[in-house]
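Peer 1: no sequence for this one, just the structure:
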């Protein structure tokens, strides 16, 4: 696999990981016991830390990309193994 392909897979995993990790560890003003600012949405986070989310997304995407590349090299799971539309052998001509 080319290094540019690995970089593209890493970028996709990073964005997916960042969006998945966004709601974890975030508290609203009601949950934190902090007074709301006038006009603040009820669901607005009090302790939003984008650096922490980016660090966690980086770690998770490194693990996922490593697993993806290893699967590419060693063929642990292939398309033939997960083909749910495969016809039974007696129906194949």
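Peer 2: Received it, and whenever you're ready, just let me know what you need. Source: prediction; values computed, not measured.

Peer 1: all contacts plus neighbour counts: C-alpha atoms, from now on.
Peer 2: OK.

Peer 1: quick one: residue 26 from residue 16, how far?
Peer 2: Per Cα to Cα, to the nearest Å, residue 26 is found 18 Å from residue 16.

Peer 1: any idea which residue sits dead centre in the protein?
Peer 2: residue 17 (2.7 Å; Cα atoms, centre = their mean).

Peer 1: I figured that one hits residue 60, correct?
Peer 2: Yes. Between residue 17 and residue 60 there is a contact under Cα atoms under 8 Å: 6.7 Å.

Peer 1: Second structure for comparison follows:
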């Protein structure tokens, strides 16, 4: 796995997990027992705690990336190990006629 490919995979994993982590612990101002500020939507989070969510996303992404890296580099799971994938036989190239 090249460095660029690894960074791209990590970025995709991080971005997907960020959207999974964003709703954790979100409460509106009404749920927190305070009045909402004028100019903000009533559904806006009271304290979004984005730094905590970014740190959690980074840690979880590192764990998921390590798992995917191990699968790809060390061939822990191959496509032939997945039971519902079709089986293809290897095709050998014919010798080139000059």
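Peer 2: The structure has been received and is ready for your questions. Keep in mind the model is a prediction, meaning the values are calculated, not measured.

Peer 1: TM-score of the superposed pair?
Peer 2: Here the TM-score for the pair of chains, by TM-score structural alignment, normalised by the length of the first structure, is 0.79; 87 aligned residues with a Cα RMSD of 1.8 Å.

Peer 1: before we move on, the earlier item: which residues touch the residue nearest to the centre of the first structure?
Peer 2: By Cα atoms under 8 Å, 6 or more residues apart in numbering, the residues touching residue 17 of the first structure are 57, 60-61.

Peer 1: Turn these into JSON lines, including distance to residue 21 of the first structure, secondary structure and neighbour count.
Peer 2: What follows is the contacts of residue 17 of the first structure, written out as JSON lines (distance: Cα to Cα, whole Å; DSSP: H, G, I helix; E, B strand; the rest coil; neighbours: other Cα atoms under 10 Å):
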{"residue": "57", "distance to residue 21 of the first structure": "7", "secondary structure": "helix", "neighbour count": "22"}
{"residue": "60", "distance to residue 21 of the first structure": "10", "secondary structure": "helix", "neighbour count": "18"}
{"residue": "61", "distance to residue 21 of the first structure": "11", "secondary structure": "helix", "neighbour count": "22"}
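
Peer 1: any idea how far residue 46 of the second structure is from residue 57 of the second structure?
Peer 2: Distance, residue 46 of the second structure to residue 57 of the second structure, using Cα to Cα: 20 Å.

Peer 1: If anything else comes up later, I'll come back, but that's it for now.
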